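Novice: sequence? don't have it. structure:
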């Protein structure tokens, strides 16, 4: 008889535990494999009758509640004592498990059914066995009325489960027949085409899949997309593409293994030992989290005389434990051990990302803004943040939660364990829903904040324009509206967030209240001590932090992956222009350059350079002239091998530049950019940038060649004079060039000296007439400026002297070849 009773008690606990475990595992598997997102890779079955399912499941949960009430009333009214723990906890657990399923189906427009159907299939035999065992065990002691009510409720639950399973099977069969019928229909259907920005799968599913963005309602803004929003959107879309391609989170996370050598200190035993010691510190923290509440209970029992322990010793032990677990104990040691590992990770990722970006070719840099690259490198620190959150926070807190459930169940019985599990489950579910709902308010708040900043910044930068056009009032009103909108969104977000925090706090408070009542009950029955009640209060205080952390862990990790997504994309890129295997250094002979029937296109469609052939003999100065977009800059970029030609070849002293070492080529070519940018540094360092190893005398010689040495010596600080960024005074030497090449639409249309092209009265003459290539002003006797269109301004910038240090220089004293661009 005792064994039979033990079996029934075990059955009451096993039933909800098994169903909950199956539902939790399958739901997590659905999230892990992306089936809950409604993508084509999911096994989602779109069936009608969701409200029917909700109604049947609600009736099933109500039947459990009714049996729980019946059990409590019978026990109190009949025997005058509380009902058995296994009966109450078992029914409460069933209400929790199936109530959770009911709420999830209610929240989802298109549920993934197999976690639910599997739970119902597992629950049906448990219900039958439970009903039979309860009848057999209570038939001799229970009243006929109780047995009748219990039988009716158990039978009702079995019927409801059978109906739910039957409806699902019927709908699956019906759906299969509908699919077969659809396969016999004409290929061209009358279905309306999807609306703009809506995929076919979205129309079929009846809702937006992940990655689709709603532009309706209050979530849309009438302002243009900001760079921050664009970066976030692009990273989120890239994350979704990787997830869908991989099919699960594990495959997605494998891509980030490229960062492993930077996150884990490979080849650094000292840092690895520190990381291992950190794990030991975390385990010690878990032990303290168990011992400190227990020691509090021992102090209370020693003071009340329940135990014979020395209260002074108990208090001293408590103080030692608190000190060891505080920021001046194990936490200080953990931080001392971890900070070098953390700094290594952040430093290594930052250095590797910067180095990788700098060695990518021009096609990449031309497609990215500086802010994008800076933010991508900054996002790389999110990789170490993910590792820290999972290993240093999630794992220890998960251990704490498991220990708390087990310890409280042992100390306060099944009620204590159930209350802890139920509170945690409800808290997680509620917190995840609230976080999802407040996410939109958070985005709108941030958008309003950045919009206000942008309006204010534009106003300050454009003050002169606003004043000149008498639009100060307009700018003032626009700023006022931005400020009002931002504070309105701040208020909405704060109210929603505070309400969600209050609701979560209420859940924890009610859970604590239930645990406290159960603890008092056991103390009154002599099954626990007042010291254990104090221990319970401390445990609940420690549980709040892990519950809040886990409620936000999923979103935090997702956000970290999104932040790191852009850097991952960059680190996986390879330069399009790179050295061939076995490339040899450039052999410099005389400096002859030949463009041999070259063509080039940036996008693969429209050719920027169209069959250009040109030979530049050594010692010849050639100027490329043409309107914007004609291809002048592209020619020089091709010469430097920022890009490779599509067809044809560029030869340097007879050597195809694609066959020589890339850096030996660039070491021989000096460049004066069309828009020179100076570093915020001294003139000496700016000029020396053309050849970092140049001596001071070489810098002086380069400046003398550029006719700027004497001018620099006139400055108070000479070559130590600092120049600001973006300094430009341009070199205009077109007239003195040996050859002027006019480029238009990627083709050479004219070629010759300045005088020849002027006399031809072609495109060059037309361009010349629109420019002001003038010599330093000559003045008449009356002081008026006298202009002569045949002269040229002799303005030379510091930036141009950089080329003098690295420009093509023939050996044996021959003249050099340089390229100047108008």
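Specialist: The structure has been received and is ready for your questions. The model shown is predicted, which means the values in this text are computed figures rather than measured ones.

Novice: rest of the way, CA atoms for contacts and neighbours
Specialist: Noted.

Novice: And the strands in the stretch 501-650 of the chain, which stretches?
Specialist: 593-601, 607-616, 622-625, 647-652 (DSSP state E, counting those that start in this stretch).

Novice: Just send those back as CSV, with distance to residue 283 and mean neighbour count too.
Specialist: Compiled in CSV, the strands of the stretch 501-650 of the chain are given as follows (distance: least, C-alpha to C-alpha, whole Å; neighbours: other C-alpha atoms under 10 Å):
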stretch, distance to residue 283, mean neighbour count
strand 593-601, 60, 20
strand 607-616, 64, 18
strand 622-625, 71, 24
strand 647-652, 64, 19
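
Novice: before we go on, here's another structure to hold up against the first:
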């Protein structure tokens, strides 16, 4: 039973290899002319290479004749010998030069397509993935394209061409036994190589899996450096990493040991084949049916054939390894985005930015509903706040509005247009967000600001920074706008990062703004300053404010109180306090705890 499963997996793996090879062809088609020229150079190089021992036979036979012949014929043959050697080298280098563009363009195209596809995949995929493992898989996968092209064009095809030329010479000029021994040796060699290599591939697959896992663990521990330090778990992270590498080490040792067995078997097959051919050739010379030049020619042809054939075993292994690596990439490319534009999707039509959640249901898993029968509207130019305890489903509203997920019931409308009927790009272009955790690129402040609208002018960037009250801070830095913010913006304080996020949102010129817990991680003083900026930015925009601190939403036109994915209460700040319900209890608790209520705010009640 186990053998049947292994055989099935092997057949499936072979089928995947052919599928992946076919999938690679479009990346080569762009430079098919160059590829054809490179193949022509390859054939000429092989012809010159095989011609060398043929000319050498003539030289040897000439020296075996009369002295006069030895003085005349070898001279022209020696020139031909040198020309063929030079021609072989020249055409090989021309092949490399001509094919370089094909090879590296294919790598570039595949790398770009993979990154584009990753951006097209849903948020669910990116929440579940491990950055380090994906990074390592992609690195190996895109590199495997270059490996396969390199070996196929520079190793496999040359051997096949040379094999055909040698076969023609042996069949045309010598006893068929030479060809039969040669082809028999090659057949045994190839069969042995394929069988052992297939057996060894399990070790390679395990090595890849463990390598990606170890890399993912290492990257995770470095990304969470501060958390590791907070809990003093450096040894725990190192032990996890080392345990994975220990298993990888075992697989690597087995892989190397089996490769030594393969190499020895290949060497033994070649040695037996060459010995048998030389015995037949020597007997032919003794019997007078072959000249010494024939002996030299057969020996030269065999050396030229079996030496690259010896490397062909390594090439086959590397191609199999590269196909295993490539499979990771093409399987990723086969993964369908969870959220995709409909064929009839149209851009979001211009409008004032009114939003309508119409009896919306949503769940990540069917057994765990997140939103249930959610029904509310945000009028154009007004601000709606959503409050509630953690886990109430508040932040899910922003994800649905950006269409990172599709609703499982009901619909979401912008200016009367169902999001599912619109292109994702046009929907997201109409929405600006200031998130709770502002993550910045490890680039300059100017780059991170410009990210809101890459086509903006410098004057527009500076104006947005001024509106976000960060321009003075930036211009006071030693490097000014060119100051690098560090990994994920760690060189900036929380308030500074939030102002950068606000400036980016301003620069985007959206019709809708979303503030998702935009001040929850700030101290009270910074929160008040940021809140004032947010209020200024929200004017004349349709705004959705998701908040935990009630002091940040008292000026909203309408407030929803959510609990377990449902709207429990709604109204203005004054109305909700007067109702004395859940919102009023939350307000009283936060006021008592000093959770962020600004001085004098209570008088607004």
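Specialist: Yep, it's here. Quantities reported herein were computed from a predicted structural model and do not represent experimental measurements.

Novice: Determine which of the strands of the stretch 501-650 of the first structure approaches residue 126 of the first structure most closely.
Specialist: strand 593-601 (70.9 Å; C-alpha to C-alpha).

Novice: Save the strands of the stretch 501-650 of the first structure as JSON lines, and put in distance to residue 463 of the first structure too.
Specialist: JSON lines is the format used below for the strands of the stretch 501-650 of the first structure (distance: least, C-alpha to C-alpha, whole Å):
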{"stretch": "strand 593-601", "distance to residue 463 of the first structure": "41"}
{"stretch": "strand 607-616", "distance to residue 463 of the first structure": "39"}
{"stretch": "strand 622-625", "distance to residue 463 of the first structure": "37"}
{"stretch": "strand 647-652", "distance to residue 463 of the first structure": "49"}
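
Novice: With respect to residue 254 of the first structure, which of those lies nearest?
Specialist: Of all those, the one in closest proximity to residue 254 of the first structure, counting by C-alpha to C-alpha, is strand 593-601 (35.5 Å).

Novice: Tell me the residue in the first structure aligned with residue 545 of the second structure.
Specialist: Using TM-score structural alignment as the criterion, residue 545 of the second structure has no counterpart in the first structure.

Novice: got the angle between the one helix or strand residue 545 of the second structure maps to and strand 383-387?
Specialist: In this structure, residue 545 of the second structure is located in strand 542-547 according to DSSP states H and E. With axes from the mean of the first three to the mean of the last three C-alpha atoms, to 10 degrees defining the directions, strand 542-547 of the second structure sits at 20 degrees from strand 383-387.

Novice: Run through the neighbouring helices and strands of strand 542-547 of the second structure.
Specialist: strand 368-378, strand 383-387, strand 512-516 (3 or more C-alpha pairs under 8 Å, 6 or more residues apart in numbering; DSSP states H and E).

Novice: Past it, which element shows up next along the chain?
Specialist: strand 558-563.

Novice: Following element in sequence after the strand or helix carrying residue 241 of the first structure, please.
Specialist: Using DSSP H and E, residue 241 of the first structure maps to helix 227-246. For helix 227-246 of the first structure, the following helix or strand on the C-terminal side (DSSP H and E) is helix 249-254.

Novice: any idea how far residue 507 of the first structure is from residue 535 of the first structure?
Specialist: 20 Å (C-alpha to C-alpha, to the nearest Å).

Novice: Residue 450 of the first structure too?
Specialist: For residue 450 of the first structure, the distance to residue 535 of the first structure equals 48 Å [C-alpha to C-alpha].

Novice: higher neighbour count, the two?
Specialist: The residue with more neighbours, out of residue 450 of the first structure and residue 535, is residue 535; 24 against 17, by other C-alpha atoms under 10 Å.

Novice: which residues touch that one?
Specialist: Residue 535 of the first structure is in contact with 293-297, counting by C-alpha atoms under 8 Å, 6 or more residues apart in numbering.

Novice: how about a cut-off of 7 Å?
Specialist: Residues counted as contacts of residue 535 of the first structure (C-alpha atoms under 7 Å, 6 or more residues apart in numbering) are 293-294, 296-297.

Novice: any idea how far the equivalent of it over in the second structure lies from residue 75 of the second structure?
Specialist: Aligned counterpart of residue 535 of the first structure in the second structure: residue 297 (TM-score structural alignment). Distance, residue 297 of the second structure to residue 75 of the second structure, by C-alpha to C-alpha: 19 Å.

Novice: Same question for residue 396 of the second structure.
Specialist: On the measure of C-alpha to C-alpha, residue 396 of the second structure and residue 75 of the second structure end up 86 Å apart.
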